[in-house]
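A.B. asks: structure, please.
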Amino acid sequence: MKVLLKGVSREEVRELIALNETPWVSLFLAPHPPGETIQRAIQLENLLRRSEAELEASGYDRDDAHAMLAPVWEMTDARTLEEYQDAGLACYVAPGQFHLYRLPHRVSDAVIVGRRPFIKPLLMPRPATDSFYVLALSKSRVRLLHATPSGITAVPLPDAPAGIDDLPQTDPTGRQAQRHVAPSTRGGASGAMYPGHGGNIYDEKAEVQRYLQAVSNAVERALSRARDPLVLAGVDYMVSMYRALNGYAHVIDTHISGSPDHVNDEALGERGAHVLMTHRSRLATDERDRFEALLQYNPPRASTNLRSILPAAHAGRVARLLVASDRQMWGRYNPDDETISLHDEPLPGDDDLLDIAAQQTLLHGGEAVAVPATDIPGSNGVAAVFRY
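C.D. replies: Predicted structure coming up:
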């Protein structure tokens, strides 16, 4: 059994769809409020009975169907379901296979029995504010915060300086020294100086860079296994300097502007969520604009026609695919002669051809994302950018 607590990587999805077992039961269970575990267990039992009935209708032996679904039947115990009370669940079952994913987004109760696993719910983007970090930067202190649906917590940075004054100073010869502020002179400004070296003016910019480099190194170590987005907070020049030194791969390109010193953790989390939502919205708009430009000025490189996209996906020509998470296109596709049959309602042996296009795109190294149909150019619930 494979259980993932926070969504699923594209590599995990590729491994799932590369399995050759058949048939597959893809079962999705919506989260329930606390205190409704028994109702959720009953709903899971209903989905399992429906799964067994569909397996039997497709010619599968009743006892074999029940045995195949045994790992999911074990989950109908209310105490077992309590562990997953607040999460949407995706269960994938085939002979000798059981994969359980805890999803970071809502799903509706559903079951799909077919020759392949139904993967679109695994391709939905995580909510923009589901889990992210905020790094609050100032000369006086640094805070790394982790925001999740259950609240915001501080992430320890034991290797980071407490502030710029906590950073060991280095004089122009490379030896440690203490800086002090020189008194101002007529016509001149006061400044930090190194004692005993002829009044060398302390280079504040270099010192800030050294401070931010130490912070960046500490953040990179603390988040070495993380993939959540990181929102920076600070005055603009410090954020700009930090970006040039940053070693964490998931820093977003907008930030919370202004000194964070007098902003509490909860307020920083709220501002970070707003920045992330705006960032995601802009990315979606930019992608739609790029796609529509391809359709207009370079039509061979893009399409919203499933009859063109399915053969291209099977041939490995699709670089990026958007499919509707809230729509199915039931039918059959024959890759030998590239014929497509579409049906208003699913018939025995049908697949959601949007899901098949996504599977083939992933198997050939492309990207596939499931989003609401309203976020996809055109009206067909599918859009592809071709490699060539």
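A.B. asks: only C-alpha atoms for contact and neighbour calcs from this point on.
C.D. replies: OK.
A.B. asks: can you give me the helices in the stretch 151-300 of the chain?
C.D. replies: If DSSP state H, counting those that start in this stretch is used as the criterion, the helices of the stretch 151-300 of the chain fall at 204-222, 236-245, 265-297.
A.B. asks: ignore what I typed, I meant the stretch 1-150 of the chain.
C.D. replies: 10-17, 37-57, 62-68, 70-73, 78-81.
A.B. asks: mean neighbour count and distance to residue 323 for these - can I get that in JSON lines?
C.D. replies: Output for those, formatted as JSON lines (neighbours: other C-alpha atoms under 10 Å; distance: least, C-alpha to C-alpha, whole Å):
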{"stretch": "helix 10-17", "mean neighbour count": "16", "distance to residue 323": "15"}
{"stretch": "helix 37-57", "mean neighbour count": "18", "distance to residue 323": "25"}
{"stretch": "helix 62-68", "mean neighbour count": "16", "distance to residue 323": "30"}
{"stretch": "helix 70-73", "mean neighbour count": "17", "distance to residue 323": "28"}
{"stretch": "helix 78-81", "mean neighbour count": "15", "distance to residue 323": "31"}
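A.B. asks: to compare against the first, here's another:
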Amino acid sequence: MATITKQELQDLESIRNVHCISIYMPTHQKGEEVLQQEDAKLLKNHLKEVKLKLEQEPLGKREISELIAPIQELIHDGEFWRHQSNGLALFLTNGIVKKYTLPISFKPFNHVANSLYLTPLLPMFTGDDSFFLLWLQLEKVKLYKKTRYYSSEIQIEDKIPSRMEERVGYDYEQKSLQFRSQQEGHGAAAFHGHGEADRDRKNEIERYFSALDRGLMTLIQNESKPLIIACQDYLFPIYQKVNTYKYLLADHISFDPTETDESKLRELAWKKLSPVFDKERLEKIEIFKKFDGTSRTSSDIEQIIPAAILGKIDSLFIQKNEDIWGIYEPEKDLVRVDKELLPSNVSLLNRAAMKTFLNGGKVYLLEKEDMPNPFSKINALYRY
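C.D. replies: Below you'll find the model as predicted:
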């Protein structure tokens, strides 16, 4: 799966050419859609639309065919379609072809202009939504750094005891067989009816988790990212007791130890963590509303474009699936708004979004009803 970095995004944003083609589409990893080649058919339809747009330009059929050939070839590339994720972004201009298979589903969209349309990629970069996930079993422990869309494993083998028996120092297998058969399917009720044996077992797990915590802290103690645990229910309160990491989430992912699907884990984690990461966006919206109508905010594209280019925007809110077309003339500091996309103009929303992001501001794509000022397609909160 291809990833895309901020530097790549900056390189794509800097491209200016007479014919820049951007295509976004949802894709599938498995199922009937893959068997029926639905994704390839969707790309074929996109290319038909792109051809119609290019025919409005002073281009001959041969020139158009040569320009779109690298994407045309993908339609019949079975190997390419067998390795898709949730979404596909394609960028094409003379001499440049970029293909990104990404874990974000896009609304089908294509764009032909003198620059690439990159705003749909920004949700992958909005905010620092990274977190740690600890996959916790008595026999195996893994630590991941994740975002909503990406995951990478952090190597911890040399920092922690690899298995519980290394820590508790007794015949682990013999004593744990009966316990494991009791705890399967019982969650937190695993410790019951065995008195002192249960207490001993619980203490052994606690000692093991304490050793894990000490090892993990050598790696993450100076971090401030949330940590979420994926484990069986009965293990979580034991780990909570010995944990020393300040940002441990009070909730956990109830997890079957035989389940190893990392994408499912990331999905479950995000459901629990999204309210945490939404907090910053909601706070920015409240600040905008507080200062709406003052010099701290604007909903006027003619003011926002120069401010975005100069790096004056703290947070930018853009209405999803909408656009404003026009031209910015930096020499005159003039923004011209047009009624439609023309060969000579660009998406002003895309320009504002990319300049804000590349200058360190936050960009949020929102539904109309979630916009701070829903009477405008774009709202800007300026830096202090």
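A.B. asks: export the helices of the stretch 151-300 of the first structure to TSV and tack on distance to residue 109 of the first structure and mean neighbour count?
C.D. replies: Shown next, in TSV, are the helices of the stretch 151-300 of the first structure (distance: least, C-alpha to C-alpha, whole Å; neighbours: other C-alpha atoms under 10 Å):
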stretch	distance to residue 109 of the first structure	mean neighbour count
helix 204-222	38	18
helix 236-245	43	16
helix 265-297	27	16
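A.B. asks: and residue 14 of the first structure, which of these is closest to it?
C.D. replies: Evaluated with C-alpha to C-alpha, the helices of the stretch 151-300 of the first structure place helix 265-297 nearest to residue 14 of the first structure, the distance being 23.8 Å.
A.B. asks: re the thing from before, okay, the helices of the stretch 151-300 of the first structure in a markdown table with distance to residue 61 of the first structure next?
C.D. replies: Below are these laid out as a markdown table (distance: least, C-alpha to C-alpha, whole Å):
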| stretch | distance to residue 61 of the first structure |
| --- | --- |
| helix 204-222 | 52 |
| helix 236-245 | 60 |
| helix 265-297 | 46 |
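A.B. asks: out of these, nearest to residue 83 of the first structure?
C.D. replies: Among these, if distance is taken as C-alpha to C-alpha, the winner is helix 265-297, at 26.5 Å.
A.B. asks: who are the packing partners of the closest one?
C.D. replies: Under the contact criterion of 3 or more C-alpha pairs under 8 Å, 6 or more residues apart in numbering; DSSP states H and E, helix 265-297 of the first structure touches strand 132-137, strand 142-148, strand 151-154, strand 230-234, strand 251-257, strand 302-303.
A.B. asks: and residue 64 of the first structure, how far from residue 217 of the first structure?
C.D. replies: To residue 217 of the first structure, residue 64 of the first structure is 55 Å away according to C-alpha to C-alpha, to the nearest Å.
A.B. asks: ok, residue 352 of the first structure next?
C.D. replies: From residue 352 of the first structure over to residue 217 of the first structure the distance is 47 Å, taken as C-alpha to C-alpha.
A.B. asks: okay, the helices and strands packed on helix 265-297 of the first structure in a markdown table with distance to residue 204 of the first structure next?
C.D. replies: Putting these into a markdown table (distance: least, C-alpha to C-alpha, whole Å) gives the following:
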| stretch | distance to residue 204 of the first structure |
| --- | --- |
| strand 132-137 | 16 |
| strand 142-148 | 18 |
| strand 151-154 | 29 |
| strand 230-234 | 17 |
| strand 251-257 | 21 |
| strand 302-303 | 51 |
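A.B. asks: select, out of those, the one closest to residue 333 of the first structure.
C.D. replies: Of all those, strand 302-303 comes closest under C-alpha to C-alpha, at 17.9 Å.
A.B. asks: residues of the helix or strand following the closest one that come out buried?
C.D. replies: Downstream of strand 302-303 of the first structure, the first helix or strand assigned by DSSP states H and E is helix 306-314. Across helix 306-314 of the first structure, burial judged by 16 or more other C-alpha atoms under 10 Å covers 306, 309-314.
A.B. asks: hmm, who's touching stretch 204-224 of the second structure?
C.D. replies: Stretch 204-224 of the second structure has contacts (C-alpha atoms under 8 Å, 6 or more residues apart in numbering) with 138, 156, 159-161, 164, 167-168, 238-239, 242-247.
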